[in-house]
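Q: Starting from these lines, generate the structure:
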Amino acid sequence: MEQFFFSNWTSIARTLVIGMAAYAGLIVLLRLSGKRTLTKMNAFDLIVTVALGSTLATVLLNKSVPLADGLTAFALLIFLQYALTWLSVRSKTVSKLIKSEPTLLVYQGAFLSAALKAERVTEAEILAGLREQGVASLADAAAVVLETGGDLSILKNTSDGPQSVLQDVPLKQK
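A: Take a look at the predicted model:
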């Protein structure tokens, strides 16, 4: 039963040393790769983030995985993330493969029912988002957009209208 709670001090020392070194290595690699590596997450970014966390846990707790192997895995994941985002900025085809497009959920004060169903968003969630932004009425919403990261963008009615910022959002009617 003693092994269940404590094996030996060497194991704890290894976890501390490898943990600090792996964490420092991960920080350095993330800083070298730039701000885009862990930005607001789309599905692809989430996968990379989870993979980095899993790799860190494996390096920390699995004595058969050397620190150098863990750092190599970090570097590989970050390089792949960097390469794919680099390609997505330069190729619309690659960008469409890895990123979703924003979806219009409310337009000119009216719910777009088909879009709400397709994106699995309820009218109550939209109304809550409107309240959070201080919009008192659905009629005061020029548009509500479900962004690629899952956030709702609320555009209030103005004299100029919402068209300028909606140029990349496909308009799909009810």
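Q: From here on, just use CA atoms for contacts and neighbour counts.
A: Fine.
Q: how far is the helix or strand residue 76 falls within from where the chain is centred?
A: Taking DSSP states H and E as the criterion, residue 76 maps to helix 67-90. Counting by C-alpha atoms, centre = their mean, to the nearest Å, helix 67-90 is centred 16 Å from the centre of its parent chain.
Q: hey, where'd the helices end up in the protein?
A: 2-5, 9-33, 43-61, 67-90, 92-98, 113-119, 123-132 (DSSP state H).
Q: For residue 61, which non-adjacent residue is spatially closest?
A: Nearest residue to residue 61 in three dimensions, chain neighbours excluded: residue 15, at 6.8 Å (C-alpha to C-alpha, 6 or more residues apart in numbering).
Q: For the helix holding residue 76, list every residue counted as buried.
A: 67, 70-71, 73-75, 77-79, 81-82, 84-85, 88 (16 or more other C-alpha atoms under 10 Å).
Q: now swap in stretch 87-106 and tell me
A: 88, 95, 102, 103, 104, 105, 106.
Q: and for comparison, fold this next one:
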Amino acid sequence: MWHDLVVVQIPIVEKVLRTIAVYALILVLFRVAGKRGLAGLNTFDMVVVFLLSNVVQNAVIGNDNSLLGGAIGAVTLVAVNSAVTRWLARDPRAARLLEGTPTTVVRDGELVPGALRELALRPSELEHAVRVQNGDDLSDVARARLEPDGQLLVTLRAAERSATRGDVEELRRRLDTIERLLTDLGRRP
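A: Now for the predicted structure:
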């Protein structure tokens, strides 16, 4: 029993190389699948993620079911992901290549032709994102773009934006000025 737990049944270098190769493959697959795959996982996306992990499991572990072999695979996966994340943070060209660039989907309240089709987004998903970000509908949007990480950033038209603390303070100052003027007018004979 102890033998099966701690003795790695394939060479450690092979285990590390298998893990890196599968990581790279999945990275490429998600890059090809596009930003929409990260925008929000629906039921179908979740099924794919669960099945994908099962499909590549044997490619990562090979003929090794040992605890130590699994630990080596897990450590390799986390280390490679950490290295790639740090690389992307330092190198904008690598980030553009591996992550892509933002895609504008709404400009001046109108859908950008072909953008939703290119990203495989449904209008209802876009409308929901606008409502979540305090807009009523697409006509309220100055610009919306889907970021490489799958987040939809919506910029509402100036008239549709919520008031900021600065806006409220400015109104308070103006009201104070009006009150002083009214008080002064009330004191005059």
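Q: Burial check on residue 138 of the second structure, number of neighbours?
A: Residue 138 of the second structure sits with 24 neighbouring residues when counted by other C-alpha atoms under 10 Å.
Q: With the one 3 residues further on instead?
A: Residues contacting residue 141 of the second structure under the criterion other C-alpha under 10 Å number 23.
Q: Could you figure out how far the helix holding residue 76 of the first structure is turned away from helix 9-33?
A: Counting by axes from the mean of the first three to the mean of the last three C-alpha atoms, to 10 degrees, helix 67-90 of the first structure lies at 20 degrees to helix 9-33.
Q: on that earlier part again, now, among the buried residues of stretch 87-106 of the first structure, which is nearest to residue 114 of the first structure?
A: residue 105 (8.6 Å; C-alpha to C-alpha).
Q: before we move on, the earlier item: out of the buried residues of stretch 87-106 of the first structure, which are inside strands?
A: Of the buried residues of stretch 87-106 of the first structure, the ones assigned to strands by DSSP state E are 103, 104, 105, 106.
Q: I'd like the distance between residue 69 of the second structure and residue 18 of the second structure.
A: Here the criterion is C-alpha to C-alpha, to the nearest Å. By it, residue 69 of the second structure lies 12 Å from residue 18 of the second structure.
Q: Give me the common contacts of these two.
A: Taking C-alpha atoms under 8 Å, 6 or more residues apart in numbering as the contact rule, residue 69 of the second structure and residue 18 both touch residue 61.
Q: Report all helices and strands that the strand or helix carrying residue 174 of the second structure contacts.
A: Element membership for residue 174 of the second structure (DSSP H and E) is helix 165-187. Packed against helix 165-187 of the second structure by the contact rule (3 or more C-alpha pairs under 8 Å, 6 or more residues apart in numbering; DSSP states H and E) you find no helix or strand.
Q: Dump the helices of the first structure into TSV; add distance to residue 143 of the first structure as well.
A: Listed next are those as TSV, based on distance: least, C-alpha to C-alpha, whole Å:
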stretch	distance to residue 143 of the first structure
helix 2-5	56
helix 9-33	35
helix 43-61	24
helix 67-90	27
helix 92-98	23
helix 113-119	13
helix 123-132	10
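Q: between the ones you listed, which gets nearest to residue 142 of the first structure?
A: Here helix 123-132 is closest among the helices of the first structure (C-alpha to C-alpha), at 11.1 Å.
Q: tell me the average deviation of that closest one from the second structure after fitting.
A: Aligned to the second structure and superposed, helix 123-132 of the first structure gives a mean residue distance of 2.4 Å (mean C-alpha distance after the TM-score superposition for the first structure).
Q: Noted, bye for now.
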